[in-house]
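K.L.:
With the sequence up front, the predicted model follows.
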Amino acid sequence: MRKKAIKPSAYLTEVKTLSDRIVKAQQPIRILDAIKWDDNIKQAFFDGNCKKSPIVTPDYYQNRPLGFDPNEKKQEFFQIERDLMRKLGQLNPLSVIMRRICKEYLDVVRMLEARGKPTFSNISQELYGSSQDVFHVGDPTIADLGSMMEGTLSQLLKLDFLVEEPKTINAKDAVAILNEKIEAVFPGDGLRAMLSDGIIADAAAGTDYIKLRADALFNMRDLRVLEVHEIWVHLGTTLNGLAQPYCTFLGKGPPSATITQEGLAVLMEILTFSSTPNRLMRLINRVRAITLAEEGADFMDIFDFFRDKGLDKEESYTLSSRVFRGSSSDGMPFTKDLTYIKGFVLTYNFMRLAVSKGKPDRIPLLFCGKTMIEDMKVLVDLVEEGTVIAPRFLPPQFKDLMGLSSWMSFSRFMSSMNFRQLEQDYSNVL
């Protein structure tokens, strides 16, 4: 005998309606597409023998339509925000979360309106952070953390036995390998890997796909990183978010969710021993480049920075354009690339504190969708009451929390030890 479907309450029906409105309103907003530089900018730079910064001004962006009317879009989010107040109330936890998301998207629209102007970078710092941000009073800045890691990684990269294997797998073959992995993890869910000519990075995740740049080359470790970073985290959390019956906004992440997403993805690389010193150094170099740009460096300064790191002209241009996309070549940076390290620190600290407080069962809730660290306490209550469902997919390391809890239980103890004293004590051993 079939069970009779339980009709959702008027409250849950209202939550879903408002949540769906947020999801629909954000659909035409494509931040990276709106700020990337066209191939003709790159071609002109190389035609000039890489001697002069690309000419990118506010007028350049005016010729790149956003795909939506900014004023109408701002009014739409403002109206959703007002309706959240009217229908869910000011203090209702979901109202607070969804109103904050609306405010973030309002900032995103304002940021895109200001492409090529100083306001663009100011809003970028509000959304993604600045290299001068700290996590706690007296702690090192994100820039300081980058410098500290750079010193350690530089030593490791000098070691012959830590050299990465050559990249001999073309993008077409890589797509086939990744599609096998996707089918093994998400059988029948319609997720896929595909080729693309329109992305800057070697790979990028969408709603139900991973795009690989058609001319990129990979090795098997690269594909392992893509598996745990893009498939397990980005596609996995998207799938979990889209499965939410009421809080459908968890299927689409605003910028603040990007911080948790990228941090969780980098953490997953490390937990699975998939990352490499070279991979981490690439992430740190992005932090260093943003730091330099915030201190006044222009495009040519950043291009030369990457060339001094041993990168070829092609990759140096690609990474430099990531720093200044949406801005001008002598303006302040787009700071999204800070989210990898910033998010890693925030996510790792959340996990180790959850274990130390005897609440490791909260860690898997990071995978409920495009979550934010600051919402985790509310998320626990929402799962308990059934408003949010527990994640359908979890990576192996999060299904059985025994190993992860054991690992994290040492973290607080180890971090309290004086590292400089350890260096002195072990000086006769290493």
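P.N.:
Structure received.
K.L.:
contacts, neighbours, all on C-alpha from now
P.N.:
OK.
K.L.:
now for the longest helix anywhere in the chain, which elements pack on it?
P.N.:
Of all segments of type helix in the chain, defined using DSSP state H, the longest is helix 93-113. Here helix 93-113 touches helix 10-26, helix 31-35, helix 70-88, helix 118-128, going by 3 or more Cα pairs under 8 Å, 6 or more residues apart in numbering; DSSP states H and E.
K.L.:
possible to save those helices as a markdown table with mean neighbour count and distance to residue 427?
P.N.:
Converted to a markdown table, the helices and strands packed on helix 93-113 look like this (neighbours: other Cα atoms under 10 Å; distance: least, Cα to Cα, whole Å):
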| stretch | mean neighbour count | distance to residue 427 |
| --- | --- | --- |
| helix 10-26 | 17 | 56 |
| helix 31-35 | 16 | 48 |
| helix 70-88 | 16 | 59 |
| helix 118-128 | 20 | 40 |
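K.L.:
next, the one to line up against it:
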Amino acid sequence: MSSILHNSVLPPSGYLIEVKTLSDRIVKAQQPIRILDAIKWDDSIKQAFFKAQCKNMPLVNAAYYTTRPLGFDPAEKKLEFYQIERDLVRKLGQLNPLSVIMRRICREYQDVVTMLEGRGSQTFSNVSQELYGSSHDVFHVGDPTIADLGSMMESTLQQLLKLDFLTEEAKTITAKDAVVLLNEKIQALFPGDGLRAMLSDGILADAAAGTDYIKLRADALFNMRDLRVLEVHEIWVHLGTTLNGLAQPYCTFLGKGPPSATVTQEGLAVLMEILTFSSTPNRLMRLINRVRAITLVENGADFMDIFRFFREKDMSEEDSYLLSSRVFRGSTPDGSPFTKDLTYIKGFVLTYNFMRLAVSKGKPDRIPLLFCGKTMLEDMKVLADLVEEGTVIAPRFLPPQFTDLMGLSAWLSFSRFMTSMNFRQLEQDYANVL
């Protein structure tokens, strides 16, 4: 990581003080909302499933979620965000760019509360699709859907995974040892910022980032390639953008990301894996399998169908259960999916397209602004203006690939031409070469 200079900050005007006050209210209002904690299945569900030898559906229905309190009153929470939204209009105006952004965030958090109220029902999945997307969504008019992308990549990756020389090294590093190694990386990149890696028993994934920490599942095993992925994905992107967001003097909402920011954040993190050559065909296949699983459920598959889907991928019963429960958490085993896992691939495509268009339009300086905090692609034009005027400060921390705009621009400058070429014709023309 490297630091870049902040804009000089003048004494805040009454307008900026108002922006900070309203932004702080959004940050405070969202604090008790814990989406993943509210929708996860506890260990008793898993134990009962394995006790039945993985032959019966997990015992989860709408009533199950009543045993998992949200920690806030949904009606009061939605009213709180509505009141902030109204105050934004009263104090900043209807068309003020920051008012538009913050009001959208308020409405999004109201949707989140509605989604959590609907746990175990179709409403939950309907709102999930609004927030994170559906596998049947297209990227742009006339483009393939997310599901189409999943199918296309699956066939390519399956060929690569058959190659012995692309086999990954064994996972022999315990989570406890991985925490030590990652903490060394964190201290080297962010000395004195209080960030840390830690063990956790309560997560489905091998690792997950929080506000100022990375959690590793206590029973997970890793190899050095895995730790490199965690470094660039979780530390460089998730913790780096958190620190940059928390450093914002006025737009403090950039330190906390609503679901729409998740698309950009996860896309940027996967892009970082690709740019640093840290990812692997096996890693990408895991992400594509999540897309394929959500697609199957949106087409009518139930938990047992998805469990068998993962087992047929030569995954263990343990891993197949964990991945299947990711798809159905917040829902029921015969219900519609929780679609958050689409954001990795969806976000990668959208973020990559933003970057290559920024270079094509002669605006590569817009690209580092993705790291100003928990940003959203639709706000980048406004964000550039806010950085220019000093309302938002440029990111303190950037991965090395994003500090070298010359190198990044050169890499991306060919992309428009390359993607315009007919791939089927290329296959024919290179048939005698490969």
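P.N.:
Structure's in. What do you need? Note that the structure is a prediction, hence the values are computed from the model and not measured.
K.L.:
TM between them?
P.N.:
Overlay of the two chains. TM-score (TM-score structural alignment, normalised by the length of the first structure): 0.99; 427 aligned residues with a Cα RMSD of 0.8 Å.
K.L.:
In the second structure, what range does the longest helix of the first structure match?
P.N.:
Using TM-score structural alignment, helix 93-113 of the first structure lines up with residues 97-117 of the second structure.
K.L.:
Buried residues, the matching stretch. List them.
P.N.:
Buried residues in stretch 97-117 of the second structure, counting neighbours by 16 or more other Cα atoms under 10 Å, are found at 97-100, 102-103, 105-117.
K.L.:
For it, report the contacting residues that lie outside it.
P.N.:
19, 23, 26, 30, 33, 35, 38-39, 70, 74, 77-78, 81-82, 84-85, 88-89, 92-94, 123-125, 127-128, 131, 258-259, 330, 379, 382 (Cα atoms under 8 Å, 6 or more residues apart in numbering).
K.L.:
what's the average distance of the longest helix of the first structure to the second structure?
P.N.:
Compared with the second structure after the fit, helix 93-113 of the first structure shows a mean deviation of 0.2 Å (mean Cα distance after the TM-score superposition for the first structure).
K.L.:
just how off-centre is that helix within its chain?
P.N.:
17 Å (Cα atoms, centre = their mean, to the nearest Å).
K.L.:
Same question for stretch 115-130 of the second structure.
P.N.:
Counting by Cα atoms, centre = their mean, stretch 115-130 of the second structure comes out at 19 Å from the chain centroid.
K.L.:
would you turn the helices and strands packed on helix 93-113 of the first structure into JSON lines with distance to residue 302 of the first structure?
P.N.:
JSON lines is the format used below for those (distance: least, Cα to Cα, whole Å):
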{"stretch": "helix 10-26", "distance to residue 302 of the first structure": "33"}
{"stretch": "helix 31-35", "distance to residue 302 of the first structure": "18"}
{"stretch": "helix 70-88", "distance to residue 302 of the first structure": "32"}
{"stretch": "helix 118-128", "distance to residue 302 of the first structure": "17"}
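K.L.:
Looking at those, which is nearest to residue 299 of the first structure?
P.N.:
Nearest to residue 299 of the first structure, of all those, is helix 118-128, at 14.7 Å by Cα to Cα.
K.L.:
which bit of the second structure covers stretch 392-408 of the first structure?
P.N.:
Going by TM-score structural alignment, stretch 392-408 of the first structure sits over residues 396-412 in the second structure.
K.L.:
Buried residues, the matching stretch. List them.
P.N.:
For stretch 396-412 of the second structure, by 16+ other Cα under 10 Å, it's 396-399, 402-403, 405, 408-409, 412.
K.L.:
Spell out which residues sit in contact with residue 78 of the second structure, please.
P.N.:
109-110, 113.
K.L.:
okay, and stretch 17-24 of the first structure goes to which residues in the second structure?
P.N.:
Counting by TM-score structural alignment, stretch 17-24 of the first structure corresponds to 21-28 in the second structure.
K.L.:
Need the contact partners of the matching stretch.
P.N.:
With Cα under 8 Å, 6+ apart, stretch 21-28 of the second structure has contacts from 81, 84, 87-88, 102, 106, 250-253, 256.
K.L.:
Find the nearest non-adjacent residue to the residue nearest the centre of the second structure, please.
P.N.:
Geometric centre of the second structure, nearest residue: residue 266, 3.0 Å, by Cα atoms, centre = their mean. The spatially closest residue to residue 266 of the second structure, leaving aside those adjacent along the chain, is residue 344, at 5.0 Å (Cα to Cα, 6 or more residues apart in numbering).
K.L.:
okay, now the one you found: neighbour count?
P.N.:
Neighbours of residue 344 of the second structure under the rule other Cα atoms under 10 Å: 24.
K.L.:
and it, what pairs with it in the first structure?
P.N.:
Checking TM-score structural alignment: residue 344 of the second structure goes with residue 340.
K.L.:
next helix or strand past the one helix or strand that match maps to?
P.N.:
Counting by DSSP states H and E, the element that carries residue 340 of the first structure is helix 339-356. Downstream of helix 339-356 of the first structure, the next assigned helix or strand under DSSP H and E is helix 376-385.
K.L.:
Give me the contacts around that next one.
P.N.:
Contacts of helix 376-385 of the first structure (Cα under 8 Å, 6+ apart): 93, 362, 365-366, 388-390.
K.L.:
how about 6 Å then?
P.N.:
388-389 (Cα atoms under 6 Å, 6 or more residues apart in numbering).
K.L.:
Show me what counts as buried in it.
P.N.:
376, 379, 382.
K.L.:
Next one: residue 378 of the second structure from residue 75 of the second structure, what distance?
P.N.:
Relative to residue 75 of the second structure, residue 378 of the second structure is positioned 29 Å away (Cα to Cα, to the nearest Å).
K.L.:
Same question for residue 58 of the second structure.
P.N.:
Counting by Cα to Cα - residue 58 of the second structure and residue 75 of the second structure are separated by 30 Å.
K.L.:
what range in the second structure matches stretch 36-44 of the first structure?
P.N.:
With TM-score structural alignment as the criterion, stretch 36-44 of the first structure aligns to 40-48.
K.L.:
nope, stretch 246-259 of the first structure is what I was after
P.N.:
Stretch 246-259 of the first structure maps onto residues 250-263 of the second structure, going by TM-score structural alignment.
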